[in-house]
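>>> predicted coordinates and the sequence they were generated for:
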Amino acid sequence: MNLQGKKILLGVCGSIAAYKAALVVRLLVKAHAEVKVIMTEAAKDFITPLTLSVLSKNPVSSQFANEDGTWNNHVELGFWADVMVIAPATAKALSRCATGHCDDLLTAVYLSARCPVFFAPAMDLDMYQHPSTRQNIANLLSFGNYLIHPGAGELASGLSGEGRLAEPESIVSQLNAFFSRQTVAAGKRVLITAGPTVEALDPVRFISNRSSGKMGYAIADAFAAAGAQVTVISGPTAVKASMENVNVVNVNSADEMLDAAQGHFDQSDLVIFAAAVADYKPAHRAVQKIKKSEEMMSLELTRTPDIAATLGKQKKQGQLIIGFALETENELEHARRKLTAKNFDYVILNSLNDPGAGFIHDTNKITVIDRNENVRHFSLKPKDEVALDILNIVLEKWSEA
């Protein structure tokens, strides 16, 4: 267990799932972590502070001032923790933290925390799926926080669906994995290409594709959170890195992306080619905007540089290279060819035949193939979770070394 000696701050909100907080505390203490608990006033309707105090072996805080006049310093609590976990996190708690509505001790500590913060939502399925809740979660993730996805099943309302608080074992396991990743990935240099490239036809028009850059940036955030030094060579995209320690180099064309990647390649321990690079570019770029004239227009195209193949030939001993393959037919066959032709260690296959996978979506479904022809299939899941799957594969490889 990587939780030994870690200082963990658990925030408990007013939800029927609050009873699971006792199990979370028990498992953390059993893993030899030091645990302090903050409860909202509403949480006391579902579980007593005494229960959590006995299990954590520390006083439970719920207000700025205790009955005996002592002060719960929210700044000190925020500085104390190695990680903060809010479980269960209600819709109200998500909203207050996302908007900075600081009206109790828990939100004050959250705003003061300098450590990573995990949110484990618990609510009814319609509340969880409501656009306001989804936006609040998106905002929290954009701040660099982490989401422990709720489970699906029977809910307190009698309905069945997504919204159940993740099981205590899963919450503790994800925290353990977080600290494990930090140990293995610390100091590793990771280079990622992300987003589309655009190839200018004239000063107004260009050739490109539908890539949003979401997958590449999710991977960047995952590795940065694990302690790696991450550089992203990014084509034009509205997506931003959530982690502040991600270095982003903005480019437009395939030629620019190759030049930028070349400058970082030799120093990189891991290279992930997640960008959707345009395969062709106009043979001649017009200086002025092309005017409409004839009914038909012919456009001469020429190949863009194959960034992955070019850098794959320069691979050094000890480097890992991962590429993506987006296919629409004979997916596994084409992915295996790319794995060999471009000297990848792993190829990550996306199929546009899988609903919810590929460009634009917030979800993805991947199949990972390694040089030994081992194939791992993963289910459809949010791209931040897909990024963690990719991270864990790399960490396994690094751990073996």
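Happy to help now that I have it.
>>> alpha carbons only for contacts and neighbour counts from here, please
Will do.
>>> check the gap between D269 and R371 for me.
Between D269 and R371 the computed distance is 18 Å (C-alpha to C-alpha, to the nearest Å).
>>> neighbour count winner among those two?
Ranked by neighbour count (other C-alpha atoms under 10 Å), D269 and R371 place D269 first, with 20 against 14.
>>> next up, the contacts around that one.
K188, R189, V190, G318, Q319, L320 (C-alpha atoms under 8 Å, 6 or more residues apart in numbering).
>>> quick check: closest non-adjacent residue to Q319.
Counting by C-alpha to C-alpha, 6 or more residues apart in numbering, D269 is the residue found nearest to Q319 once chain neighbours are left out, at 5.0 Å.
>>> re the thing from before, turn the contacts of D269 into TSV, columns for distance to E199.
Converted to TSV, these look like this (distance: C-alpha to C-alpha, whole Å):
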residue	distance to E199
K188	33
R189	29
V190	26
G318	34
Q319	30
L320	29
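>>> in ChimeraX, how would I select just the buried ones from those residues?
A single ChimeraX command is used to select the members of these judged buried by 16 or more other C-alpha atoms under 10 Å:
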select :188,189,190,320
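>>> could you dump the contacts of D269 to TSV with distance to M1 and secondary structure?
Below are those laid out as TSV (distance: C-alpha to C-alpha, whole Å; DSSP: H, G, I helix; E, B strand; the rest coil):
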residue	distance to M1	secondary structure
K188	22	coil
R189	25	strand
V190	26	strand
G318	28	coil
Q319	28	coil
L320	27	strand
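>>> please report how far T40 lies from D82.
Note on T40: its distance to D82, by C-alpha to C-alpha, is 21 Å.
>>> so Q135, which state does it fall into?
Here Q135 is recorded as helix under DSSP: H, G, I helix; E, B strand; the rest coil.
>>> which of the contacts of D269 lies closest to M297?
Sorting the contacts of D269 by how near they are to M297, with C-alpha to C-alpha, puts V190 at the top with 43.2 Å.
>>> tell me the contacts of that closest one?
Neighbour list for V190: F223, A228, Q229, V230, T231, S268, D269, L270, V271, I272 [criterion: C-alpha under 8 Å, 6+ apart].
>>> one more structure, for comparison:
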Amino acid sequence: MATQSANRLAGRRILLGISAGIAAYKSAQLARLLKQAGCEVRVVMTEGAQAFITPLTLQALTGEPVRTSLLDPEAEAGMGHIELARWADIILIAPATADLMARLAQGMADDLLTTLCLASEAEKVMAPAMNQAMWRHVATQRNAERLAQDGWRLLGPDSGDQACGDVGPGRMLEPEAIAAELLTAPGKGQAAAQGLHIVITAGPTREPLDPVRYLSNHSSGKMGFALAAAAAELGAKVSLISGPVSLPTPAGVTRIEVETALQMHEASQQLAGECDIFIGCAAVADYRAETAAEHKIKKREGEETLTLRLIKNPDIIAAVADRRDAAGGRPFVVGFAAETRDLEAYARDKLERKRLDMIVANDVSTAGLGFGADDNAALLMWRDGQGEGGESLPPQPKLELARAVLRQALSRLAEHPVH
């Protein structure tokens, strides 16, 4: 891993942006680690960042002058901010405050750092850092989602004790963790899934009872859409079979919209024979009405109950996993298990019973995680010719969790190709 890390970053030109958060003191160690990995590092600081750490400290660590102003006459005599934007291979902002995230999400260019971000075609990464309430605020979550859609890769934040005395998500990842992410993740032009076709199901299904009512569940589709975005980042051809949700389609993803479990089953079977990885993330209704009423079911006087006859829907993920002798072969199959108790036992049973290659298990009873939330945690389990394995992923933004799930799936696929 160390050799791969050096190859990944050696000679890369990293523009380290530092905004006004107490975590700015960690940026000095981050700059040092990047230099040790063989990077060229130049630093841009916002005005507020200089209240937490001095430009002289970063200059000593990088051996380069630190830029702090968009209107520096000496630098701008040669269009310095444009040259700096063209120079960078990677723009890394650590820490990225809530204010900076908001300005970038709106496309503002009101200081040197935001201007460079708009003017550069470099790979863009940020490590958010803020109070836990600020991170959880709906506006910050909306900005984080928008930035991810715009191509930013968000690392963290971590959870734990904060400088303000609060405890929760919002801590900037430690410099070692940020450096490790940069060292191991494929960058621009280094697509780990190039040439692979990944099919993902997402969202709920709706099973009609009559023209105005249906059976469904609380799935928002966020996890499946995060997986699709992460797969596209890695260079894969991505087909997203989505139930009825209002989320925008991630860039580079082909979306197939369905409503019922039968429609999702049909679309899955059509694509399963031509894909390399199939991820069943959708919350598919287990049952549907035996017969949907032609007209709205009316309340009847004197009747206190209503009896519905339900029949089983097809098991989509099991059907894909059972395609061993089908034309086109069988993809690597990843299932999801949303549980409220006995997470590991139920996940292992589903992994074995449905003959999956890997399963992602979520405890959806945990507040702030799972259905409808922006964060999630998971237990990964897999089985292959070498036996069983597993990995526990702590609470984190769903896009980061999606990247971790795909890294493990691609690793398992590379070691034990299905086709």
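That came through fine. Note that the structure is a prediction, hence the values are computed from the model and not measured.
>>> before we move on, back to that, and which of the contacts of D269 of structure 1 is nearest S112 of structure 1?
Set against S112 of structure 1, the nearest of those by C-alpha to C-alpha is K188 (29.0 Å).
>>> quick one: map I18 of structure 2 onto structure 1.
In structure 1, the residue paired with I18 of structure 2 is V12, using TM-score structural alignment.
>>> leaving out sequence neighbours, find the closest residue to its match.
Counting by C-alpha to C-alpha, 6+ apart, the nearest residue to V12 of structure 1 once its immediate chain neighbours are dropped is M39, at 4.8 Å.
>>> and that neighbour, what pairs with it in structure 2?
Using TM-score structural alignment, M39 of structure 1 lines up with M45 in structure 2.
>>> same check, this time on L311 of structure 1
In structure 2, L311 of structure 1 lands on V320 (TM-score structural alignment).
>>> now do Y110 of structure 1
Aligning on TM-score structural alignment places Y110 of structure 1 opposite C117 in structure 2.
>>> for Q50 of structure 2, see how far away that match is.
With the distance defined as C-alpha to C-alpha, C117 of structure 2 ends up 19 Å from Q50 of structure 2.
>>> do the same with R348 of structure 2
Taking C-alpha to C-alpha as the criterion, R348 of structure 2 is separated from Q50 of structure 2 by 51 Å.
>>> same drill for the two, tell me which one is more crowded.
Neighbour totals were compared for R348 of structure 2 and Q50, and R348 leads with 20 against 17 (other C-alpha under 10 Å).
>>> and that one, how close does it get to C39 of structure 2?
Plainly put, R348 of structure 2 is 43 Å away from C39 of structure 2 if you go by C-alpha to C-alpha.
>>> so the residue of structure 1 most remote from its centre, which of the three states?
The outermost residue of structure 1, judged against the average C-alpha position, is E294 (48.6 Å), by C-alpha atoms, centre = their mean. Using three-state DSSP, the secondary structure recorded for E294 of structure 1 is coil.
>>> what's A409 of structure 2 aligned with over in structure 1?
In structure 1, the residue paired with A409 of structure 2 according to TM-score structural alignment is V394.
>>> and its match, how many neighbours?
Burial of V394 of structure 1, expressed as a neighbour count using other C-alpha under 10 Å, amounts to 19.
>>> surely it is in a helix?
Yes - under the criterion used here (three-state DSSP), V394 of structure 1 sits inside a helix.
>>> which residue in structure 2 aligns with V277 of structure 1?
V277 of structure 1 maps onto V284 in structure 2, with residues paired by TM-score structural alignment.
>>> check the gap between that match and K350 of structure 2 for me.
Using C-alpha to C-alpha, V284 of structure 2 is found at 15 Å from K350 of structure 2.
>>> between the two, which has more neighbouring residues?
The neighbour count for V284 of structure 2 versus K350, taken as other C-alpha under 10 Å, is higher for V284 (28 against 19).
>>> ok, A275 of structure 1 - contacts?
A275 of structure 1 makes contact with T193, A194, G195, P196, T197, S211, G213, G216, S234, G235 under the criterion C-alpha under 8 Å, 6+ apart.
>>> grab the nearest non-local neighbour of E40 of structure 2.
Leaving aside its chain neighbours, E40 of structure 2 sits nearest to R13 (4.7 Å; criterion: C-alpha to C-alpha, 6+ apart).
>>> what lines up with N245 of structure 1 in structure 2?
In structure 2, the position corresponding to N245 of structure 1 is occupied by G252, as judged by TM-score structural alignment.
>>> which non-adjacent residue is nearest its match?
Counting by C-alpha to C-alpha, 6+ apart, A232 is the residue found nearest to G252 of structure 2 once chain neighbours are left out, at 6.1 Å.
>>> for R153 of structure 2, see how far away that neighbour is.
According to C-alpha to C-alpha, A232 of structure 2 stands 13 Å off from R153 of structure 2.
>>> cool, P250 of structure 2 as well?
P250 of structure 2 sits 14 Å away from R153 of structure 2 when distances are taken as C-alpha to C-alpha.
>>> and for A133 of structure 2?
A133 of structure 2 sits 22 Å away from R153 of structure 2, taking C-alpha to C-alpha as the criterion.
>>> more crowded one of those two?
Per other C-alpha under 10 Å, whichever of A133 of structure 2 and R153 has more neighbours is R153, with 20 against 14.
>>> what does that one correspond to in structure 1?
By TM-score structural alignment, R153 of structure 2 lines up with Y146 in structure 1.
>>> hang on, that match packs against C115?
No - with contact defined as C-alpha atoms under 8 Å, Y146 of structure 1 and C115 do not form a contacting pair (11.3 Å).
>>> contacting residues for A191 of structure 2?
Taking C-alpha under 8 Å, 6+ apart as the contact definition, A191 of structure 2 lies against E233, L234, G235, A236.
>>> and if you look at V248 of structure 1?
Neighbour list for V248 of structure 1: T231, V232, I233, S234 [criterion: C-alpha under 8 Å, 6+ apart].
>>> and whatever residue of structure 2 lines up with A21 of structure 1, how far from K222 of structure 2?
By TM-score structural alignment, A21 of structure 1 lines up with S27 in structure 2. From S27 of structure 2 over to K222 of structure 2 the distance is 31 Å, taken as C-alpha to C-alpha.
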